[in-house]
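# Below are the sequence and a predicted model for it; my questions follow.
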Amino acid sequence: MWLKEMLKSKTIQLRLVQEEDAEFITELRSDEKYNTHLSKSDTSVDAQKLWIRAYKEKEQNKEQFYFIVERLDGTKCGTVRLYDFRSNSFCWGSWILNHNKTRYAALESALLVYKFGFEELEFDKCHFDVRKDNHAVNKFHEKFGARRIDQTELDYLYEIYPEDIEPMKLKCEKILGKS
């Protein structure tokens, strides 16, 4: 599958979610260690399977893409989703990495998201929001080059452009090697 090869990094890969991933996603989203800053969802596996079935239509129409983050040995360690496609911008979220993640899984998965959004889908920018009290993730995105452009009562609103991530790409190449 072309997507799997394209969305591969030094220690992780992103693959499109399948219905069989429902139990993993449900466990991940219902784990209190990881769900503090997520929007609430039905925690039943059956509800997740129904959501995935409906999502697959959106994937076929290239309206959104939901990925399982895996270590290269196939161990599932997270999720990430690209959605809310606008004329020149995409959003990403549903980003969760569990205890099975690799040391640089956050950096690698973010770079893969941007690679897919900017290079493959050819968007000009990315927009997203992060809960204000999610300090570590806000700091992560700001180090990546994201600009805080607004805020709501709960969230900071960001945008980032391809040129904003170039310094982080170079820094990651030094850490991870060129992928």
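That came through, no problem.
# For the rest of this, base every contact and every neighbour count on C-alpha atoms.
Will do.
# now the spatially most central residue of the chain, nearest residue through space, not along the chain?
Closest to where the C-alpha atoms of the chain average out (Cα atoms, centre = their mean) is Val80, at 3.0 Å. Distances taken as Cα to Cα, 6 or more residues apart in numbering place Trp95 nearest to Val80, at 4.3 Å, with adjacent residues excluded.
# try this one side by side with the last:
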Amino acid sequence: MMKNFPRIETDRLILSELQEDDLPSVVDYLQHEEFSKYTSNIPFPYTKEDAEFWLKLTREAFEQRKGFTFAIREKTGNIIGAIGLHDQGSDKAELGYWMAKAFWNQGFITEAAKAVVEFGFDELKFNKIYATHFLHNPSSGKVMQKIGMELEAVLKQHLKKEGKYHDIPMYSIFKNKD
């Protein structure tokens, strides 16, 4: 079993453990209301306490081998987003991610997601990796398609946000395509 948090390097990125030092940037990045609108679990406004709680959760999840949350970094080490794989039992995991607004539409999430999916299949031995998005965030669905995920289902009225029920598309990819 891995003792240390894994580090993955891609052409343009370093994916590594989230650190205390990253939190001020995280708080700064998540001040845009879109993050709350486009995700089920990022509050708005986003506070230092939210970031500290998130860091604590990511560390506990790693210790229990239930989740791997990577800071997405430029080669300089600056955090620009985060991506995670969360064990959901039965050899499947859920993929989730966010990227700072200044870095949108540059293919960074796609690059990070490809690497994390590969890690999930090769290192963590998952059979299935899936992801969901809100219909009002089609860009997230495009990332899922670009990394080879296929639409598996639309989960009807699956998430409740601000008193409204949302239909949620679910995309998935399998270790063995057959």
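Ah, there it is. What you see is a predicted model; the values in this text were computed from it and never measured.
# returning to what we had before: tell me the residue in structure 2 aligned with the residue nearest to Val80 of structure 1.
When structure 2 is aligned by TM-score structural alignment, the residue opposite Trp95 of structure 1 is Trp98.
# go on, Phe128 of structure 1?
Per TM-score structural alignment, Phe128 of structure 1 is aligned with Ala131.
# Which element is encountered next along the chain beyond the helix or strand hosting Pro24 of structure 2?
In this structure, Pro24 of structure 2 is located in helix 23-29 according to DSSP states H and E. Per DSSP H and E, helix 23-29 of structure 2 leads on to helix 33-38 as the next helix or strand towards the C-terminus.
# what ranges do the strands span in structure 2?
8-9, 13-17, 67-74, 79-87, 92-99, 128-132, 150-161, 164-174 (DSSP state E).
# Surely the match of Phe128 of structure 1 and Ser172 touch.
Yes. Taking contacts as Cα atoms under 8 Å, Ala131 of structure 2 lies within contact range of Ser172: 6.4 Å.
# Who are the contact partners of the residue nearest to Val17 of structure 1 when sequence neighbours are not counted?
Of all residues not flanking Val17 of structure 1 in the chain, Phe67 sits nearest, at 5.1 Å (Cα to Cα, 6+ apart). Listed by Cα atoms under 8 Å, 6 or more residues apart in numbering, the contact set of Phe67 of structure 1 reads 14-17, 79-81.
# The closest residue to Asn35 of structure 1 other than its chain neighbours and Ile68 of structure 1, how far apart?
If the residues on either side of it in the chain are set aside, Asn35 of structure 1 comes closest to Arg29, at 5.6 Å by Cα to Cα, 6+ apart. Distance from Arg29 of structure 1 to Ile68 of structure 1, counting by Cα to Cα, to the nearest Å: 13 Å.
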